[in-house]
Structures are given as structure tokens and as C-alpha cells.
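**Student:** Sharing a sequence plus its predicted fold:
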Amino acid sequence: MTTDVTDSSRNLERFSANLARIEELTQRLIAALQQKKGHTPALDAPGQELYGKAMTAFLSEAMTNPARLLEQQVAFWGKSLEHYVEMQKALAGQPVETEADPGPKDRRFSNPLWDSNPYFNFIKRQYQTNVAAMEQAVEGLEGLEPGDKRRVGYFTRQIIDMLAPTNFLATNPDALERAVATEGESLVKGLENLVRDVEANRGDLLVTLADREAFTLGVNIGTTEGAVVYRNRMLELIQYKPTTETVHNIPLLIFPPWINKFYILDLKPANSLIKWIVDQGFTLFVVSWKNPDASYAAVGMDDYVEDGYLAAIEQVKQIAGTDKVNAVGYCIAGTTLTATLGLMQKRGDKSVNAATFFTTLTDFSDPGEIGVFLDDDFVDGIEETVKRDGYLDKFFMSRTFSFLRANDLVYSPAIRSYMLGEAPPAFDLLYWNGDGTNLPGRMCVEYLRQLCQQNRLIEPGFDICGERVSVKDVRVPVCAIACETDHIAPWKSSFNGFRQFGSRQKTFILSESGHIAGIVNPPGKDKYGHYTNEGPMRSAEEWKEGAGYHKGSWWPRWRDWLSGKSGRMVPARPLGDSRHKVLAPAPGTYVAETPAP
């Protein structure tokens, strides 16, 4: 008896302490939310015009085909009533036979209580019925342009994902079980995590995906040995130390996207493309872009080409003692490399011997999922924001890309962190994903308006550094790697732009997986394979149908292609030269900068 009283007292004390801690954290949360900087509302949701079009299409359908709408409603009501009756029977202890879940198992509902407990089973099945009804309603909308229908479908899916019962404490059995088992401690830790994230983002909410204390650049991430050998206002140029006695004569220069940081290519030795390239006998240089602040407001695409691409190419030539380089562009950096090669062709500059493009879009006629954010409602909001602030804060880009995979990158991490009270994992890829960069105001608008919206690299041409260029002006040998499930640069769109290049020598490789995993896919594990086809590049569908599948990474295949474009073997080069002193060890200083808001 005494033991029971003691345990109850201790439980009450812990519960009271947790309540007091919640009160303290709530005050911190309120204070953190008050720090939120006002921003253009257009960055948060599509414009009213899209809602108007969707409502007009729905009303039109209701008037022209009321029988179908009524049929859908009756079916929805019938399903809902059936679920309710079955729940009542189950609560009364009567045996109930329910339908098996259609389609693949939804991992959000993996807890056995979703099937065994009448309350949770009713909630799950009703949510699934609601989802089916909403998807059917969107699919049935007639009279919408394809782009508008795609946007309505996308934002409907956002609502569907947001309203999942797993996202709410009262309807999440995992969170409730954890709260009971820990006497509320999990909820206190979850609130601590929530306050931490709101404070870190100055009043906005962005879920921390990885333990920020688990990694240190140059120590256990981004560790391939090298040095910064050149620096200007746009970039640091990193040369990596050779690991072979001889190297190919023509050096390789990688331009990563400035939307993210370059060390995605150097997370750890086992999956570092940078280390692997060096180990294959190439002299490797990588650009690390400046993370801009408001002082970069006037920096545009011209600056990225002149002070970025052309400056880096010239420095690499000087250091390597060659008159040519091979270049790689990843994502947006590949798009800009296309424009740069067109400009060099117009100027008669033959400094680039061959070029490779990772997950690159040059034809934006069908930009895929990201296209829902490229209409005027969002772009107008971005333009208004950068006119005021001088740059686009990394928060908005990170949020946008996260919501392209909302369940994986928003809701599931939020549940683990805020409801279950778990600490973020020590995961290098997610650490990099949360280490974003800002975008200069002028460059951001130029890219969105002229390349994404107006598709000027295809027609009538993109104006850059005093010349008008298009994909047809790219004449050097080229290789492109696209990724089969890429949701940022869809492979068919990448193929469609690439096939229009003016080059006579074009090699296209399709890797399995997505935008990151398809590129960071080292040999050995054979997790993802790739496709090749030496035949004509008439259409993506025809190319894929005739392509051969190869198990394992595309890296060795690309190495063989690159070797044939890199000249004879010469003694390995030291870092820098008499005019290019070592300024800092890799990964440099720009990559670690976080501009003040």
C-alpha cells in the first residue's frame, strides 16, 4: 500500500512539473511567434484567380451533369454511414468484417490500433473515403486548362495531406501511447522542439530535419582534402588534392546549384562524388557560391556568368596550365551552364572542351510538379518580396521544396519531433537539406520570368552578357544525367531540352531514383541502376522504350565518357600555383556563412 501511494505521488509530481514546463514553453513560443517578419501573403498560397476558376468549373459541372454529382454524394454518404454503423457494432462487442485497405499500405497507419481499435479504424477509413471523394471531385472538373487543373490537384493534395488524422494529437495513437507511457514528458519535449524551431526561424515554422550539432563541415562532412585557390564576390574556387600519381590533362570544373550548398557532392567518403572523381585520376575544381544578403540585390544572371562561370573557367585554365576545361552543371547551375556555353559560342571562346549536365532543365514548357509555383500569383509575390528585401530568404525555397514531398519532409518529421518528442536524427543528407542559401533579388526574378515562365532558352533566346543565346548554340560534346523519379527536374522535360542542343555528340543517361539519390549514387551498393540508348533522340517515351537497363551506378559509365574527353595522362598537379595561393582549406569559408537577416 505504501509503495502504491509513493508511486502515485511521484507520478503526480512529474505530471505537475511537466505542466509547469509547458506553461514556461508556451510563453517562449508566444514570444518567438511575435518575432515573425511580415512577408508578402502571395508566397503562402495560390492567388484567388485559381480558386475562382476551380469554383466556376465545379458549378458548371453541377449544372450540366447534376446526376453524376448526386451519385458521387450519395456514394460518399453511404460509405460514411456504413463506417459509423460498423464502429457502433465494434464498440458494442459485435464482430465486424471490414474491407481491406485498397492499394499499397500507407505507412502513416502502421500502428495496429488503426485496424483493431473501433475509434481509430473509423477515423482512418473515413479519412480515406474523404480523400477518394476529393480526388474524384478534382478529376471530374471539366473546362479547366491543363496547367490550372494540375495546380488545383496539387493544392488539393496539400489539403488532404495536412488534414490526415496522424497530424493531430487526439487522432494519433502513436503520440497518445507515447504521452501516456512518459506521463506527458514526450509532449513537453515536443513543445521544446517546436519552440526551438520557431525561434531558429525568427517566428516562422520550419521543421528541423537533422541534428544540427551532429555535423561540422570539414570535420565529419565535406572532408575531401583540398583548398580554396581563388575567391571573388561570387564564389570560392576549390581545388582538390590528387590521390593518383598521374591525372588527365584537361581539368574538370563542377558548378553546383547556388540554391543549395556544394557539399551534397561530398557528404562522406563512402558516397562522395568529389572524392570518387579525384580517385579516378582527374584534376578537380568545384565552385562554392557566396550565400548572398541584401547587398547582392542587383546581382543578376549576367554576374553569375561573368564573375562566376567565366571567371572560374579562366582561373582553372591558369592553374592547370591548359587552354581547355571540362565543365559540369547541376540543376539550376546546369541551366546557366547552357547559357554560358551559348555565350562562349557567340564569342568564339573554345575554353570548354565538353560539358555534363546533372538533372538540368532547359526547356520549361513542362516543368513538372514545381510548375505549380511558377504562375504569376507566386512569381509576383517573389518579385514584390525581393524588391523590398533585396534577396529571397532561404526559408521560402526550403519550404517550397519540402512541400513537394510534404508527408516525407514536413508532416512525418513534425510528428516525430513535436508529438513524439524525438530528437532529430544525425542524418547527413537531411543536415544538408536544412542548410539552405538565399537568392539575389535580380537574379531570382530574371530566372523565374525569362527562363521558367517565358522559356527563352528555347525561343526566342535568352539575353545574357550582351548576346542572345539558345540551346541550339551549345555545340561542344555533351552528356546529361537525368533521374527517373525526379520531382524538381522531371527526366522527360530534361530529355526534351537536351535533345534540342546544337551539339553533334549527345549522350543521355537516365538514373533510377530522384533529384539527389539518383546523382549521389556511388558504385558498389548497386541500389539504383541506369538506362542508356545510343539511338536517335526523338522523344523521351521512344528513347526509354528502346533503352537498355544497367545494374548499378552510372558513375563508371560517365567516367569512361569523360576520360575520352580529358586528354593524355600527366603528372598530378599541386594545389594552386605561384599566382593562386592557398586561401583556406576545403570546404572553404563561403559554404559556412549564414548572412544576417
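**Tutor:** Received, thanks.
**Student:** CA only for contacts and neighbour counts going forward, please
**Tutor:** OK.
**Student:** could you pull out the helices for the stretch 301-450 of the chain?
**Tutor:** Listed in chain order, the helices of the stretch 301-450 of the chain (DSSP state H, counting those that start in this stretch) span 301-303, 311-320, 332-347, 376-389, 394-403, 406, 412-414, 428-433, 441-446.
**Student:** Nearest to A45, out of these?
**Tutor:** helix 376-389 (7.7 Å; CA to CA).
**Student:** counting contacts, what elements does that closest one pack onto?
**Tutor:** Counting contacts by 3 or more CA pairs under 8 Å, 6 or more residues apart in numbering; DSSP states H and E, helix 376-389 is packed against strand 391-392, helix 441-446.
**Student:** adding another structure so you can compare the two:
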Amino acid sequence: MNDDSRKAGGADQDPFFMRDPEKLAANLARTIEEAGKAAGFWSRARESGMVSDSSFDPFADMLRVFSALGQYWFSEPSRSFEAQTRLFTAYMGVWMRSMQELTGQAEPDKPEAKRPDKRFHDPEWVQNPFFSSLRQIYEVTARWAEELVERADTLDDLTRLKARFYVRQIIDAMAPTNFVVTNPAVLRETLKSNGDNLVRGMQMFAEDLREGGGIPRLRQSDLGAFEVGENLATTPGKVVARNDLAEIIQYAPSTGKVLKRPLLIVPPWINKFYILDLNEKRSFIRWAVSQGHTVFVISWANPDERHRDKDWDAYIGEGIEFALDTIKARTGEDEVNAIGYCVGGTLLSAALALMAETGDQRIASATLLTTQVDFADAGDLKVFIDEEQLQALEEAMERKGYLEGGRIAMAFNMLRARDLIWPYVVNNYMRGEPPLPFDMLYWNSDSTNLAAANHSYYLRNCYLENNLARGRAELRGRKLRLSSVKIPIFNLATADDHIAPALSVYNGSRLFGGPVEFVLSGSGHIAGVVNPPAQRKYRYWIGEVHEEGFERWLETAEETEGSWWPHWQQWIEAQGNETVAARSFGPDEEALDDAPGKYVRKRV
């Protein structure tokens, strides 16, 4: 609706007209009251020692990085003047264009076609002069801030990486879409409902703060719409072994014949295994069973203070080796195919190097899904890892014996804050609308704690010092050398991965001593992996791993439409396709529990 039609229709037709000032004022007072409750939860959690912010402060690191950035721009007056001139010129361009639009001398500005931004999909961002100018000012300021980082020649690689990350966080946080009075959709709703939405939103924020124990647990999905074991993780199976660290689940066959080699899945301990068993249509586990695999899965315990000393030695011994012993006892087989997902794949790779040193040949082939073993190009997560930050984190973990799941979940969400944080802040806390049910985002919010010794070993030997790639990591008094791993490796990366960048995964492929099948899937860290063939989505690329680098590999790779799953199945069968009768559970066999077990049900 344009300005003339609004005037013709009167104030009642104006979406930005204040309909009931008295009721709006009352609701604003209620919103402030609910904000006070939220502030109370926040302060009590810190006063009681439930949450401590003093030992782990990312803002201190951000200030150090911005100090280095500022040193470059302010050390030379000409640089500072040039930067200010560029920004002023851009603002003048926005002002002149706005004047031309108001006088009819120019067509209304439109969001950039090259970078469509769904935050600005509301027509008011183009049609309304105020919101259009606001959007343009935000866009030119964001580009200017990004250029400050790229043009600062004196920054080292890590400082530049951090500067890019922190500038992007500020840019995303300061978007006009994140504030009530500068978001046309939220402002319309606020005036239409006389602020009811703000009351609901602040009530929801207080609930999330209380639920998170003083750390806001941002709802990305309707938490009441899902229940593990009911409509998530429903593939039939039994818990056939359990210790303090892991449950071993065996899944019931759905074919008369199965591959002789069982399949062991090592999931990440940072998240729960049922990302591979979301529902019947999107379950990799159910699909693998249907392809003739006898599937075993490790379900990690959700750590508490009892697990503080469980390091990688424990996770390999009480997880992977415990699972291999269980498989031998259950099937009689000496060889298995193994899959490791994300950090589960990193742990599996370390276990393979250790097994190569000791002559243990029980794993005959390994599949690594979005797994890093070389962390030189590990992406934005390196922002959180330097010696000072790691020492502070280790001190925080030492007090409890673990890192709270909410902290690591927030760190991962910050990698894609524009998609995983701010849309939900706006929808939940400003519009007062609960999120829609989405199983993948429910899993994303079902976070786990991280055992102190395990997480410290991982961060130091992978992200901080890259010891696993360099052959310097040690377990059980032995050096871990990936070059000694001679078994066939299927190594999957995803094109838009923000956690395990494709370049990093590709570089890791060259560290193994045996044949590696490198495959690049479309989409990201989760959707690129959980991509059933029936969905007919995305594509994948295959090609020889060579020394010319990832860019050259992309130029020569062969592209195929659809899911990578059938290609993986062909690869597995090429390693050994002998079959045996399906391994069913005995009618009188007693199991510890039905799948998905009890460990996966513990929430933090």
C-alpha cells in the first residue's frame, strides 16, 4: 500500500497508526515487569555460582582484536581520513538517492540482486522511504566495516579471521530487523496488538533463561512437538551393552541377507547420535539397515562431574574398542566397517592411527563424514581457540568437571548467527510467536555437556596445536601417525560447511596412508549428510585426491545429481560384498533396553 492510499483510507488503514495508546502503555509496563523477572534469573544464576562469566570472556578477546584493527587505521591519519571519507561518501549516496526517490526522479531502490537478504523481504524495506533509507545505510555501513578488516594489511591470519568473525557478529546484531521500531513487520504487529506480542516475547525470554539455568536457551523449534523414542530415533533395535561412557545399540535387520561385515557408527559426543535417525524418511540408520547392514551405534553418555577425567583414551577404550568387543561377541566377526561423523570421525581417525601402531586390524574400512583431521584451515571455530582463551575455558571446566552444553551450542549458533540466532530472537522475543516444529532444529537444541579432559585434549591437540595432523598427538604412550592408516577411507565433505570446511576436510584426506575416496556433497554440515535418495535433493562430486589442491580438484571433479548415499553403498560393497543370514535378536534374548536407550534421553 502506498502513502496516497493510506491517507485515503484514514488512520485506521495506516499499519503504523497507534490504535490504543492506553493499552499499549499498559503492555509496555508489563513487558518491563517480565524483563525484571528475566534479569532476576540472570543475576541469581551468577550469584549462586551456577553460571560464572568471569573466567571465560569472549568480549575480552574481541576487544584485543579490535585494538589491533584500530591500531592499523588510526596509526596513520591519512588512513583514518580515507576510511571516514569512504563512509561519508556512501552515506551521501544514500541520501541523494532517497531525495531522488521522494521527488520521483528515481525508481525505488531494491535489495541487491547479487546477495538477496531474506531479512529484508518485507515490501516496506523498498516502498517506505524511511525503511528503505535505513536498509541502505545499514548495508553500506556493513560493507564499509568488512572492508576495514580486509584492507588492514598488518593483521596476521588468525587476527584477521577473528576480526572478520567479530565484525560479522556486530553487523548481524545491529541489523535494523532486530529492533522493534526499525523492523516494519514487528512494528506493525506491535501497534496492531497494542504490545501484546512484546509481553508474550518477554515471558518467553524469561522462560528460556530459567530453562537454561541463567544462559538463554534459544528455542529454534517447538520443543513439545518431539520426543526421542516416540517420533525421533525410532528405528527398531536394542541396547546390547553399556558402560559409564557409552551404550551400544544394535538395530534389527529388515533384509533376509546382510553384509558379512557389521557397520559401526561413531557419532560426535558434542551432539546426540539421532541426527542419523531423525525420522523414518530421513534416517540414515534405517536406510543402512535396509541396504543389508548390521548396524551398531555408540550412544555417548551425557557427561556430568563423574566424567571429568574421561579423555580420548577413555573415549576410544570405553567407546570404540568397547563397541568392537561387543560386535565380536554378538556376531563373531573380526572385521567391521566404521563410520565417524564430525568429531566422532576425528576420534575414529585417532583410534585408527593407534590401532595401526598396535596391529589391531578389526576396522577394515572407515567412512568419515564432515570430519577434520587437519585443522590448519578449520574455519571460524578457531576464533574461540587460542592459549589464553583455552586456559580460561579449562579453568571453568575444572570447577564442574564439564563444559555446559548451552555454551557450546551458542558457539555453534554464532557461526551462523544470521540464520540460527537473530531470526529466532525476532520471532520469539519480539513477535511473541513460538517457533514451528522442525526435527533437525530440535536435535540442534538438544545439546550435551562436554567432559573436561576429553574436550581439553581435543581443543589442544586439534584446533590449537594441530598435533593430530602433524603426528605429534599421543595416546597410551604412542605417537598417532595418520600416515600409518592404510585401510580404505571414504571421506565426505559438504560444500557449505561452517564447522568442517570442505578445504580442511580435503587437506586431511592427504594425510592417510591408504586409498581415499573424497566426495563433496551439496549443502551444509547437517543437510549435506542427512540427504536421503528419495528426497532427490542437492548433488555430489567425486574425483581423485591429488597434490594440486582443493581448487584444482573442484575443476576436475565429476558431478552427480542427488544423494551421495547410493555411491557410498557401492563403495562399501566394493570393499567386501560377502553376505550372511540376517542377524536377528533371539526370541528369549534379554537386552538392556530398547533403542534408542537411556543415555540419549538425558537433557541438559
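**Tutor:** Noted; the coordinates are in hand. Bear in mind that the values here come from a model prediction, so they are computed numbers and not experimental data.
**Student:** Switch the helices of the stretch 301-450 of structure 1 over to CSV; also include mean neighbour count.
**Tutor:** Shown next, in CSV, are those (neighbours: other CA atoms under 10 Å):
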stretch, mean neighbour count
helix 301-303, 19
helix 311-320, 20
helix 332-347, 23
helix 376-389, 19
helix 394-403, 16
helix 406, 18
helix 412-414, 20
helix 428-433, 19
helix 441-446, 22
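**Student:** quick revisit: I'd like the helices and strands packed on helix 376-389 of structure 1 as a markdown table, with distance to L69 of structure 1 appended.
**Tutor:** Below are those laid out as a markdown table (distance: least, CA to CA, whole Å):
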| stretch | distance to L69 of structure 1 |
| --- | --- |
| strand 391-392 | 43 |
| helix 441-446 | 42 |
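**Student:** For E177 of structure 1, find the nearest of those.
**Tutor:** strand 391-392 (41.4 Å).
**Student:** with structure 2 superposed, average distance for the closest one?
**Tutor:** In the superposition against structure 2, strand 391-392 of structure 1 averages 0.7 Å from its aligned positions (mean CA distance after the TM-score superposition for structure 1).
**Student:** out of the helices and strands packed on helix 376-389 of structure 1, which comes closest to A54 of structure 1?
**Tutor:** Among these, helix 441-446 sits nearest to A54 of structure 1 (CA to CA), with 27.8 Å.
**Student:** picking that back up, as TSV, the helices of the stretch 301-450 of structure 1 with distance to D366 of structure 1 would be great.
**Tutor:** As requested, these are exported to TSV (distance: least, CA to CA, whole Å):
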stretch	distance to D366 of structure 1
helix 301-303	22
helix 311-320	31
helix 332-347	15
helix 376-389	16
helix 394-403	17
helix 406	22
helix 412-414	29
helix 428-433	25
helix 441-446	19
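**Student:** wait, which of the ones you listed is closest to L575 of structure 1?
**Tutor:** Among the helices of the stretch 301-450 of structure 1, the nearest to L575 of structure 1 by CA to CA is helix 311-320 (8.5 Å).
**Student:** what sits up against that closest one?
**Tutor:** Identification of contacts with helix 311-320 of structure 1 by CA atoms under 8 Å, 6 or more residues apart in numbering yields 230, 237, 250-251, 253, 285, 287, 323-325, 351, 573, 576-577, 580.
**Student:** before we move on, back to that, for the helices of the stretch 301-450 of structure 1, which one sits closest to S110 of structure 1?
**Tutor:** Among the helices of the stretch 301-450 of structure 1, helix 412-414 comes nearest to S110 of structure 1, with 12.8 Å by CA to CA.
**Student:** Mind listing residues that contact the closest one?
**Tutor:** Residues from elsewhere that reach helix 412-414 of structure 1, judged by CA under 8 Å, 6+ apart: 207-209.
**Student:** Roughly how far does the counterpart of W571 of structure 2 in structure 1 sit from V278 of structure 1?
**Tutor:** In structure 1, W571 of structure 2 lines up with W561, judged by TM-score structural alignment. W561 of structure 1 sits 16 Å away from V278 of structure 1, going by CA to CA, to the nearest Å.
**Student:** Counting neighbours, go ahead and name the busier of the two.
**Tutor:** Comparing W561 of structure 1 with V278 by other CA atoms under 10 Å, the one with more neighbours is V278, at 20 against 14.
**Student:** what about that one, which SS state?
**Tutor:** Look at V278 of structure 1: counting by DSSP: H, G, I helix; E, B strand; the rest coil, its state is helix.
**Student:** Excluding sequence neighbours, find me the nearest residue to it.
**Tutor:** Counting by CA to CA, 6 or more residues apart in numbering, V278 of structure 1 lies nearest to P242, which is 5.9 Å off, once chain neighbours are set aside.
**Student:** which residue is nearest the centroid of structure 2?
**Tutor:** F412 (4.6 Å; CA atoms, centre = their mean).
**Student:** Nearest to L420 of structure 1, out of the helices and strands packed on helix 376-389 of structure 1?
**Tutor:** Nearest of those (CA to CA): strand 391-392, 33.0 Å.
**Student:** State the span of structure 2 onto which the closest one is aligned.
**Tutor:** Using TM-score structural alignment, the partner range for strand 391-392 of structure 1 is residues 402-403.
**Student:** got the contact list for the matching stretch?
**Tutor:** 303-305, 307-308, 396-397, 449-452.
**Student:** between those residues, which is nearest W73 of structure 2?
**Tutor:** A396 (35.4 Å).
**Student:** That closest one is in contact with D53, isn't it?
**Tutor:** No: using CA atoms under 8 Å, A396 of structure 2 is not in contact with D53, being 9.0 Å away.
**Student:** give the contact list for S365 of structure 2.
**Tutor:** 336-338, 487-489, 575.
**Student:** Now the buried members of the residues you listed.
**Tutor:** Taking 16 or more other CA atoms under 10 Å as the criterion, what is buried in the contacts of S365 of structure 2 is 336-338, 487-489.
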